[in-house]
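Colleague: structural data only, the sequence is not supplied:
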């Protein structure tokens, strides 16, 4: 018996058996007749032809000689005919984990089972697989997957050394040494991977970019779209899929992991670790850490700079911190914390979508008259006092704020530490900012009837597909339009 690593798989044995049977029938030999020629019982050959036993090489050679072919032909991975191909595909489908989970007995293939019947059953299996890949997760599964990913990143201090090193190698190979990463350098990085960056006006609305692997093209929105950092980031993310060897996502958790990794790679290229750590170390030495300085030094967005700090401050400067992107209605849209800041969670442990305390700077900053500069604040919480810096912004979907903060003891390294703005939050105690004061409650309870605004997004199904929300029809039509251009 050969070592386990050398044994053929069940499907390989099935294909081998089909090829032996094909050549035997072409020679008009019965099992017993071929068995007599090669020195084994017909029943033993039957087991081999049915893929239930692996023949020794010496027996394979004897069979090949007897049917007038060679061993290489017998062990070919190609089914010998259409019927064999159908039977092998059906066996593959019926041995899949998806089918086994159904608890349905597999169909036994016999001579009386027509090709049309097998093809119809295979069609049902293909549709089952397609629907399974589309319904990639329920909303609850997606939230749990996102929470698990956030917790894993927190345990790793949100630092991925292998991707950091990969990015620095790619930057060096493209000739980037210092300063903001240019579009030209990003183009060179793409060329070194065998891709050309093309800017087009007709990208499907469900996509940010499309990579044509066959023709070596990465399609991006027009370069005239405001915010060039976005185009650099999108191109780098598309390249990251290839560099990191990503395969088609198998579930929503896999999709989220891939998205995190490509975002991380893009951030490493736009704000390279070596230069970024040197900048942050000097700023701490000067007691002048500031998100806006970090942002401007590398030519990225305020959000990108703040999020990049979560990758580097703990791993390299030993400083714990938190990052929040909060929408205009107080909902958490993106979050990272490893400093113990008390944040709202649902029963699954998810923070995204929860409403943060009204006392947090992430919400109170919307009330500021001057929003062009960072807003600094100390906040006393049940977990201690935290200092933070918040910058607000706007987009087509409304306002948002970006907050980076640290525990009180580390505020001494940051610009804005001298602020006198201070708030007290006792959340999750509902009396903090959710429950009306006693007098107001007594006066208005039962005497008001507000008309609630329905948040239609709660009725929206989770995007389907291996790449959630992407319309394959639009993507393939797009590629057809551009294939010969």
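Modeller: Structure received. All figures in this text were calculated on a predicted structure; none of them were measured in a lab.

Colleague: only C-alpha atoms for contact and neighbour calcs from this point on.
Modeller: Fine.

Colleague: can you show me the strands along this structure?
Modeller: 196-199, 210-212, 217-220, 322-327, 332-337, 375-381, 384-395, 398-407, 422-424 (DSSP state E).

Colleague: dump those strands to TSV, plus distance to residue 232 and mean neighbour count.
Modeller: Formatted as TSV, those follow (distance: least, Cα to Cα, whole Å; neighbours: other Cα atoms under 10 Å):
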stretch	distance to residue 232	mean neighbour count
strand 196-199	10	17
strand 210-212	14	18
strand 217-220	10	22
strand 322-327	21	24
strand 332-337	21	19
strand 375-381	29	21
strand 384-395	19	20
strand 398-407	21	23
strand 422-424	39	16
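
Colleague: redo those as a markdown table? Include distance to residue 22.
Modeller: As requested, these are arranged in a markdown table below (distance: least, Cα to Cα, whole Å):
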| stretch | distance to residue 22 |
| --- | --- |
| strand 196-199 | 48 |
| strand 210-212 | 40 |
| strand 217-220 | 44 |
| strand 322-327 | 65 |
| strand 332-337 | 60 |
| strand 375-381 | 77 |
| strand 384-395 | 66 |
| strand 398-407 | 67 |
| strand 422-424 | 81 |
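
Colleague: list just the one of these that sits closest to residue 118.
Modeller: strand 210-212 (34.6 Å; Cα to Cα).

Colleague: any idea how far that closest one is from the chain center?
Modeller: 17 Å (Cα atoms, centre = their mean, to the nearest Å).

Colleague: show me what it is packed against.
Modeller: The contact analysis (3 or more Cα pairs under 8 Å, 6 or more residues apart in numbering; DSSP states H and E) places strand 210-212 against strand 217-220.

Colleague: take the one below as the second:
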């Protein structure tokens, strides 16, 4: 049965147009007027045979009564007000339901509906408070751990899209990415005035994906941005209704882009050969497919358990030791807060992810074994620098799997008893005695701690900037 509220309003509209009372119509169809009142108020679903009798008595067709459109603008407002007041957002306020009486002015009804629309809109905005972000991110990481960080459907989709444009091996070219966009009906357009909070913008009306201009020769990052934008369309994403959904969508588009840049078949063949030669190295995997070290490291975690039979962990850590990204299914004990979140927590000073910052030669990966309460792990770590500071990318495995990796013969070996505070969080007793009470330091405040994400349809993207950008480039 169609929406009962709209049906009720259409019955009332045609009844009043026929100048019949509820009782008069009831007599014509053999139903009490009180029962018709319930139907008109959307509280009772009539039998299809009764709808036919009502239509006959009113001189209209059944289709007239079952039409989806409200019979008038006011009826549309009344229906919308009723729906909005039935929603969880309004119900949570504990306020009484307002029934629009005949004497209620249209302006009053319009204002009420407008207020409800704004209330609903604000409730849907995915405003990421630090607590919400940590909770959603933790749940997503745990879900991906249960899947061994491997998404079969997206693997297949990416491989099909790459094959469709004739790519057979090596680095995915910009031409191939452009052809992939064209297959979806999009043109890739590079502009210098993207909203500062957006990596890309897709104009669905005009079939354009706006990207920044290449900042370095080759512009490898632009391939990934374009593929991520396309992934939203291919995966059927809708506007995120929550921050958790936004994170899930972001993970899926990143996964799709990586699976296109490092297609499953070619990537697994490459890694399987390296394993057979006991010479797996993320830096080789990176160079073979022309990606960043971080992308190659994350892609390795997608494939290692499913196709190479090994458990792994991944870490991106800032030069202050704070975790930016993390994944593990190999038993490594990640640092977590009381909510179970690891992002923003500090890794042990003895882990490769932090030790690597201290070496002078950073052109190749740094290798280290670390003895922990959970066992011994082998890590390969590469460091890099952005405008925000230095960072390290680590991929590691339990000792039993180290035999498959380049650098396994390293003599670098440290012990970590974290999360035991005595491991690395307390200063040396002599230093502490020497300087306690004799020094003062001013902490560096990270601005993002005080700056919430712009609150809009897409978390972190300012709606006003976005729509002004589209107006400039869309021409309407």
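Modeller: Perfect, thanks for sending it. Note that the structure is predicted; figures quoted are calculated from it, not measured.

Colleague: what's the closest of the strands of structure 1 to residue 69 of structure 1?
Modeller: strand 210-212 (41.8 Å).

Colleague: whereabouts in structure 2 does the closest one align?
Modeller: The alignment of strand 210-212 of structure 1 onto structure 2 (TM-score structural alignment) spans residues 201-203.

Colleague: what's the mean distance for that stretch versus structure 1?
Modeller: Mean deviation of stretch 201-203 of structure 2 from its aligned counterpart in structure 1 after superposition (mean Cα distance after the TM-score superposition for structure 1): 0.9 Å.

Colleague: out of the strands of structure 1, the one nearest residue 28 of structure 1 is which?
Modeller: Closest to residue 28 of structure 1 of those, according to Cα to Cα: strand 210-212, at 49.4 Å.

Colleague: trace residue 6 of structure 2 over to structure 1, please.
Modeller: By TM-score structural alignment, residue 6 of structure 2 lines up with residue 15.

Colleague: map residue 323 of structure 2 across to structure 1 for me.
Modeller: For residue 323 of structure 2, the residue aligned by TM-score structural alignment is residue 332.

Colleague: same thing with residue 220 of structure 2?
Modeller: Aligned by TM-score structural alignment, residue 220 of structure 2 pairs with residue 229 of structure 1.

Colleague: the closest residue to its match other than its chain neighbours: how many residues sit nearby?
Modeller: Nearest residue to residue 229 of structure 1 in three dimensions, chain neighbours excluded: residue 300, at 6.0 Å (Cα to Cα, 6 or more residues apart in numbering). Residue 300 of structure 1 has 23 neighbouring residues, counting by other Cα atoms under 10 Å.

Colleague: need the counterpart of residue 300 of structure 1 in structure 2.
Modeller: Matched across to structure 2, residue 300 of structure 1 falls on residue 291, judged by TM-score structural alignment.

Colleague: residue 201 of structure 1 too?
Modeller: Checking TM-score structural alignment: residue 201 of structure 1 goes with residue 192.

Colleague: with residue 249 of structure 1 instead?
Modeller: That one, residue 249 of structure 1, aligns with residue 240 by TM-score structural alignment.

Colleague: what does residue 77 of structure 1 give?
Modeller: Checking TM-score structural alignment: residue 77 of structure 1 goes with residue 68.

Colleague: burial measure for the residue lying closest to its match once chain neighbours are set aside, as a count.
Modeller: Computed as Cα to Cα, 6+ apart, the closest residue to residue 68 of structure 2 that is not its neighbour in sequence is residue 6, at 6.9 Å. Residue 6 of structure 2: 25 surrounding residues under other Cα under 10 Å.

Colleague: likewise for residue 74 of structure 1?
Modeller: Residue 74 of structure 1 has 23 nearby residues by other Cα under 10 Å.

Colleague: how about residue 228 of structure 1?
Modeller: The local packing of residue 228 of structure 1 (other Cα under 10 Å) involves 15 other residues.

Colleague: any idea how far it lies from residue 186 of structure 1?
Modeller: 12 Å (Cα to Cα, to the nearest Å).

Colleague: now do residue 332 of structure 1 against residue 224 of structure 1, distance only.
Modeller: Residue 332 of structure 1 sits at a distance of 31 Å from residue 224 of structure 1 (criterion: Cα to Cα).

Colleague: try residue 377 of structure 1
Modeller: Distance, residue 377 of structure 1 to residue 224 of structure 1, by Cα to Cα: 37 Å.

Colleague: who touches the residue nearest to residue 307 of structure 1 when sequence neighbours are not counted in this structure?
Modeller: Once flanking residues are discounted, residue 307 of structure 1 sits nearest to residue 323: 6.7 Å by Cα to Cα, 6+ apart. Shown in contact with residue 323 of structure 1 (Cα atoms under 8 Å, 6 or more residues apart in numbering): 306-307, 310, 334-337, 402-405.

Colleague: then residue 125 of structure 2?
Modeller: Per Cα under 8 Å, 6+ apart, neighbours of residue 125 of structure 2: 241-242, 455-459.

Colleague: also residue 37 of structure 1?
Modeller: For residue 37 of structure 1, the contact set (Cα under 8 Å, 6+ apart) comprises residue 66.
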